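> Quick one, what's the 3D model for this:
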Amino acid sequence: MIVEQRLYTYHPGNLDAFVALYRKEGMAAQMRHLPALLGYYVSEIGALNQTVTQWGYRSLQQRMDCREALFADPDWKAFLAQARPLMLAQECRILKPAPFFRERLAHLIDDARGLDLSGQP
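You can find the predicted model right below:
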């Protein structure tokens, strides 16, 4: 199991625009193709104008397969065309769990698959 941590930095003043755009146009495509959203955060203290996301995968191969499908999705391509101009930088890390955290991560990945992020009660 692995966690992909992605850090995006936006031009000052563009974070709120990105978050709104992502919720409206990007999230559904990612949720269709990526197996387990473990976290989606915005910076509050320290470096500002950033989002940090964490996605769980069973393997690097699963990550490659899922991302290939995502980047073939016309909805995702359309979202990226609007989102990229808002961005200043991006980073990606692949993290593997410490031995004592593997079982917990497996449960988090399983639980995240059914996550409803629509905001509807």
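> can we go C-alpha only for contacts and neighbour counts from here?
Noted.
> separation between the residue most central in space within the chain and residue 32?
The chain has residue 53 as the residue nearest its centroid, 4.3 Å off, counting by C-alpha atoms, centre = their mean. Applying C-alpha to C-alpha, to the nearest Å, the value for residue 53 to residue 32 is 16 Å.
> Could you also give me the structure for this next sequence, so I can compare it with the first?
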Amino acid sequence: MILEERCYTLSPQNVRPFLSFYENEGLPMLLKHLGDLKGFFTTETGELNQVVHLWGFADLADREQRRAQLWSDPMWLAYADKVLPLILRMQTRLLRPTAFSPMR
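Below you'll find the model as predicted:
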């Protein structure tokens, strides 16, 4: 298993609209295509106005296939056109659990 950690930095006035769009429009499509949402968070300390989400995948090939399906969905493309302008910066990290990690 691998985890994908995505962190989006938004301007303060865009956090609420982004979360609303995400919950009501984006999340159903993401669950359909990506499937395994491990968690979704907002930052309370450190750099503020960030949303962080974690997705689980069987391996890199599984991630690549699922994300390709997502980006071939016309509804996702329309959603992305709406929310991408709200995001100032996007960061992605792929994480591999250790042998002793409780999440594997």
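> Assign the residue nearest to the centre of structure 1 to helix, strand or coil.
strand (DSSP: H, G, I helix; E, B strand; the rest coil).
> and it, what does it touch?
Residues counted as contacts of residue 53 of structure 1 (C-alpha atoms under 8 Å, 6 or more residues apart in numbering) are 4, 5, 6, 7, 37, 38, 39, 40, 41.
> Among those residues, which one sits closest to residue 67 of structure 1?
The shortest gap between residue 67 of structure 1 and any of the contacts of residue 53 of structure 1 belongs to residue 4, at 11.4 Å (C-alpha to C-alpha).
> The closest one is in contact with residue 52, isn't it?
No - counting by C-alpha atoms under 8 Å, residue 4 of structure 1 stays clear of residue 52, with 10.3 Å between them.
> ok, back up a step: the residue nearest to the centre of structure 1 and residue 99 of structure 1, how far apart?
Distance from residue 53 of structure 1 to residue 99 of structure 1, counting by C-alpha to C-alpha: 22 Å.
> Residue 28 of structure 1 too?
Relative to residue 99 of structure 1, residue 28 of structure 1 is positioned 33 Å away (criterion: C-alpha to C-alpha).
> When the two are compared, which one has more neighbours?
residue 28 (15 against 7; other C-alpha atoms under 10 Å).
> So the more buried one, which state does it fall into?
helix.
> Please tell me which residues of structure 1 the longest helix seen in structure 2 aligns onto.
If you go by DSSP state H, structure 2 has its longest helix at helix 60-71. Mapped onto structure 1 using TM-score structural alignment, helix 60-71 of structure 2 spans residues 60-71.
> Right, I'll leave it there.
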